[in-house]
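>>> Here is a sequence with its predicted model. Questions after.
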Amino acid sequence: MSITTDQAARLHQLRRPTFAELYLPKLVTVWREGYDGADFRADVFAGLTVAIVALPLSMAIAIASGVTPDRGLYTAVVGGFIASLLGGSRFQIGGPAGAFIVLVAATAERHGVDGVILATMMAGLFLIAAGLLRVGTYIKFIPYPVTVGFTAGIAVIIFASQLRDLSGITLAGKEPSEFVPKLAALAGGLDTVNPSAVAVAIVSIAIIAGLRRWRPSWPGILIAVVFAAVASAVLSLPVETIGSRFGGIPRELPSPALPAFSLEKAKAVLPDAIAFALLAAIESLLSAVVADGMTGRRHRSNCELV
């Protein structure tokens, strides 16, 4: 008995997927499906676009997370390369995610940078286990309002964390990490607002918003960074720079090193590791779903987790 192509496709979707189809990295999948010069040129421009955006964004996210900007560059390079190479979605490129600012900042404050690295490694193990157990299949059932509310809440917290640097406020003590005490401390320092810092911030925001509206294909974030930096230097504006605040950016990657490990430390960062794993899974898989909707393809959710 013969069957049509549509019937064969439906039978293929109904059958139990093989291990290779669930966990095979997209690099091998792309190679099997075919890859030509046009695909390579498109990927080069896509990768260049993401790299240009990720350069200032990775440093900004690192600073907002309470660590030095070089940490953002390291993770953007290494993490972005590995995630893009081995992920489960053919059309996703790994890059810095602003939603992690709140979690990383809180973990760094409580446990230090070593605690952040340990929690990240533990989260990676949790994600591998979740992928092997095929938990990624169920992420799609998370209600959309939950995702929107979660993202909006994080956006508010991130915005509050940037008010001090945006306005150049000087505080006598350490800036509180909690939302309400932070706003109260910033309100008490309004008399120290730096007009130059406010002007640079407004111009940068205007450039990014304007280019996103009228020239969406242009790298608005990079253009804003370059323009604001040149204007600050030419006009000798009294604002902080990466060099004056952090001592510049290293010119080479650091030597790999494992964080200090103990059972007590692992227990202490366990809640943070679980939060990292959950947020990473949600962010990555929901982005893959969006990519599927734009391309008509279907990502491998469990491979993406692993």
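Cool, got the structure. Residues are numbered from 1 along each chain as shown.
>>> Could you use CA atoms for every contact and neighbour count after this?
Will do.
>>> Next, count neighbours for the residue nearest to Phe276 when sequence neighbours are not counted.
Excluding its sequence neighbours, the residue lying closest to Phe276 (CA to CA, 6 or more residues apart in numbering) is Ala123, at 5.9 Å. Using other CA atoms under 10 Å, the number of residues around Ala123 comes to 23.
>>> Please name the residues that touch Ala123.
Ala273, Ile274, Phe276, Ala277 (CA atoms under 8 Å, 6 or more residues apart in numbering).
>>> let's go with 6 Å and repeat that
Ala123 sits next to Ala273, Phe276, Ala277 when contact means CA atoms under 6 Å, 6 or more residues apart in numbering.
>>> could you dump the residues you listed to JSON lines with neighbour count and distance to Leu166?
Formatted as JSON lines, these follow (neighbours: other CA atoms under 10 Å; distance: CA to CA, whole Å):
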{"residue": "Ala273", "neighbour count": "27", "distance to Leu166": "30"}
{"residue": "Phe276", "neighbour count": "23", "distance to Leu166": "27"}
{"residue": "Ala277", "neighbour count": "24", "distance to Leu166": "31"}
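>>> here comes the other one, which I'd like you to weigh against the first:
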Amino acid sequence: MITQSSASSEKPRSSFRSLFPSLSDYRELPRSWRSDLLAGLTVGIVALPLALGFGISSGAGAEAGLITAIIAGIIAAVFGGSHVQVSGPTGAMVVVLAPIVAQHGVGAVALVSLMAGIMVVAMGVLRLGRAVSVIPWPVIEGFTLGIAATIFLQQVPSVTSGDDGQELSTNVVVAAWQSITSLDPGYLLWALVAVAIVAVCMVVSPRIHHALPGSLIGIILVTVLALLLPTPLQPIGEIPNSLPAPTLPMIDFDLVGELLLPAFTVALLAAIESLLSARVASSMADVGGYEPDRELVGQGLASVGAGFFGGMPATGAIARTAVNVRSGARTRFASIVHALVLLVIISAVSGPVSMIPLAALAGVLMVTAVRMVNTDAMMSILRSTRSDALAFVITAFITVAFDLIVAVVIGVVIASIVVLRSISRRSDVTREPLPGVPVEGDERIALLRLDGPLFFAAADRMLDSVVGIDEVSVVILRMSQLELVDATGAHSLTEIVQGLERRGITVLIKGVKPAHRDLFRSVGVLRSLRHHKHLFDDLPHAIEHARDHIRRERAGQQ
């Protein structure tokens, strides 16, 4: 027989163990290893140009993108909460890292990765997996649209003149305009040809066969063209043919303070994107559900690991995860194989990879950015409520016009305002007729039903509705329909009672829920009543007391 104390101690241990790997993660592997192996090979080939492109666009370099895809890809696959999630550098990370690199240098990226990773692990340990995933859909789509536009604009300098962006503004809109006004016509022509070749390959290849890696085919064609013809296209440049040794990023406490908000933004984005990707993957095929808290722990550890190797923050990648599922992945082995494929590629063919033109990678990212935009979802949001459409538009605009750090803060504020406004609208005060046969003097009794939540966002409106009542001697406040009540709401209720009593109106309270009693007692709602007998559990007794009060009042007047 298990005692209560031993049972309660066993539950936290079991819950804590659920955040870490177990042999059950691979129970399908004996039956699915062939399909997992094929899926991993496919995703590894698809991930190569994206890892290179996102690393370069962030300012951290192609090497950082590859390191992140390899190290974070393996760690997240083993420790994450999804069986088929593929992790690595993503567009969201590019958008938030670019201004960090511009302001603090490339050396800050590894430190941000370490800080953000620790934050994401903490979110998982604190069981915030479900909470992080409830950010409103319009805000998420607004981020996505803004990120897509930013990624697209970031490629403009690579297409117009091969500029690496170091002499341009940190704002992508301004930088794109600066590069257009100083474009090199000769370079632009060759770059547009490269982008067009890559775009055509990415669009046409899946129609021929879903397993054809269109981006890689396009990159190979452009690279061969650049080697055979005297083009001005700028190549990636030298990349290492092996992983660097792990080292602890240099920790400057002044820099840590400056990077605290950006790191939190990175952590929040990594959590949101990873959980969204895992949720999408679990709905695409019968690969089992996902554990959100474990997913956060795994993604956090992945960013920490990438930081030790000089990489960038990682997150679950929706596009690569979708390719993984569609290619037949069933277990984590496929994601591990994807990372190992990338390791083999850089070990064996780092020389040819270094000759890939930047314009070809720009083409891959431009097409990727366009594919990120879900026009059906965008139109659905714009046709929905005004508040949701406003949240979507403002979030997207701020993401592009300023940066993602500001957009995250404002997006969360907008989402909070929308939610609070929606909840506060459920708060209402309704005057009801007294039940049963009317008696003389009932017109001097007001029966008011308080509905919905009574909290800070709705307290003033409810206060005005009740205090403004006139030409009555008794007010009965029905509390049984009240939902959420916070300290501000309880304080407003105290002011309602005190305000009515000062005007000579007797207040009776009926139906206080047990969950609200302690709050009402501590804030002073019950003390504000004229008499402790003015608190009732049922309506008939409250009405009888009110009528008694009216009879005594009339007798006194006579």
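Cool, the structure landed. Bear in mind that the values here come from a model prediction, so they are computed numbers and not experimental data.
>>> Any idea what the TM-score comes out to?
After superposition, the two chains reach a TM-score (TM-score structural alignment, normalised by the length of structure 1) of 0.86; 285 aligned residues with a CA RMSD of 2.3 Å.
>>> out of the contacts of Ala123 of structure 1, who's nearest Met59 of structure 1?
Phe276 (19.4 Å; CA to CA).
>>> so what corresponds to the closest one in structure 2?
Mapped onto structure 2 by TM-score structural alignment, Phe276 of structure 1 lines up with Val266.
>>> Then Pro143 of structure 1?
Using TM-score structural alignment, Pro143 of structure 1 sits opposite Pro136 in structure 2.
>>> now do Gln162 of structure 1
Taking TM-score structural alignment, the alignment pairs Gln162 of structure 1 with Gln155 from structure 2.
>>> State the helix or strand in which the nearest residue to Leu128 of structure 2 once chain neighbours are set aside lies.
When the adjacent residues along the chain are set aside, Leu128 of structure 2 lies closest to Asp293, with 6.6 Å between them (CA to CA, 6+ apart). Taking DSSP states H and E as the definition, one finds Asp293 of structure 2 inside helix 292-308.
>>> What helices and strands are in contact with that helix?
helix 73-79, helix 107-125 (3 or more CA pairs under 6 Å, 6 or more residues apart in numbering; DSSP states H and E).
>>> quick one: that helix to helix 107-125, angle?
160 degrees (axes from the mean of the first three to the mean of the last three CA atoms, to 10 degrees).
>>> What's the first helix or strand after helix 292-308 of structure 2?
Taking DSSP H and E, what comes next after helix 292-308 of structure 2 is strand 315-316.
>>> what does that next one contact?
Identification of contacts with strand 315-316 of structure 2 by CA under 6 Å, 6+ apart yields Val86, Ser87, Gly88, Ala270, Ser274.
>>> Find me the equivalent region of it in structure 1.
Using TM-score structural alignment, strand 315-316 of structure 2 pairs with nothing in structure 1.
>>> Check which residues of whichever helix or strand comes after that strand are buried.
Using DSSP H and E, the helix or strand that directly follows strand 315-316 of structure 2 along the chain is helix 318-326. Within helix 318-326 of structure 2, the residues scored as buried using 16 or more other CA atoms under 10 Å are Ile318, Ala319, Arg320, Thr321, Ala322, Val323, Asn324, Val325.
>>> Now render those residues as CSV, adding distance to Val172 of structure 2.
Below are the buried residues of helix 318-326 of structure 2 laid out as CSV (distance: CA to CA, whole Å):
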residue, distance to Val172 of structure 2
Ile318, 24
Ala319, 24
Arg320, 25
Thr321, 28
Ala322, 29
Val323, 29
Asn324, 32
Val325, 34
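>>> Show me which of those residues is closest to Ile345 of structure 2.
Closest approach to Ile345 of structure 2 among these (CA to CA): Arg320, at 17.5 Å.
>>> what is the orientation angle of the longest helix seen in structure 2 with helix 107-125?
When structure 2 is parsed with DSSP state H, its longest helix is helix 29-58. Per the same axes, to 10 degrees, the angle that helix 29-58 of structure 2 makes with helix 107-125 is 140 degrees.
>>> residues of helix 29-58 of structure 2 that come out buried?
Neighbour-count burial for helix 29-58 of structure 2 flags 29, 32-33, 35-58 (criterion: 16+ other CA under 10 Å).
>>> Which residue in structure 2 aligns with the residue nearest to Phe276 of structure 1?
In structure 2, Ala123 of structure 1 lands on Ala116 (TM-score structural alignment).
>>> Pull up the gap between that match and Ala348 of structure 2, please.
To Ala348 of structure 2, Ala116 of structure 2 is 32 Å away according to CA to CA, to the nearest Å.
>>> ok, now Val466 of structure 2?
77 Å.
>>> between the two, who's got more neighbours?
Val466 (21 against 13).
>>> State the helix or strand in which the more buried one lies.
Counting by DSSP H and E, Val466 of structure 2 is part of helix 456-467.
>>> whereabouts in structure 1 does that helix align?
Across structure 1, nothing matches helix 456-467 of structure 2 (TM-score structural alignment).
>>> Please enumerate the helices of structure 1.
Going by DSSP H, structure 1 shows helices at 5-14, 19-23, 26-33, 37-64, 69-86, 101-132, 144-167, 179-188, 195-214, 220-234, 242-246, 263-295, 301-305.
>>> Would you reformat the ones you listed as JSON lines and include distance to Glu252 of structure 1?
Below are these laid out as JSON lines (distance: least, CA to CA, whole Å):
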{"stretch": "helix 5-14", "distance to Glu252 of structure 1": "47"}
{"stretch": "helix 19-23", "distance to Glu252 of structure 1": "33"}
{"stretch": "helix 26-33", "distance to Glu252 of structure 1": "27"}
{"stretch": "helix 37-64", "distance to Glu252 of structure 1": "15"}
{"stretch": "helix 69-86", "distance to Glu252 of structure 1": "9"}
{"stretch": "helix 101-132", "distance to Glu252 of structure 1": "19"}
{"stretch": "helix 144-167", "distance to Glu252 of structure 1": "27"}
{"stretch": "helix 179-188", "distance to Glu252 of structure 1": "35"}
{"stretch": "helix 195-214", "distance to Glu252 of structure 1": "28"}
{"stretch": "helix 220-234", "distance to Glu252 of structure 1": "21"}
{"stretch": "helix 242-246", "distance to Glu252 of structure 1": "16"}
{"stretch": "helix 263-295", "distance to Glu252 of structure 1": "27"}
{"stretch": "helix 301-305", "distance to Glu252 of structure 1": "29"}
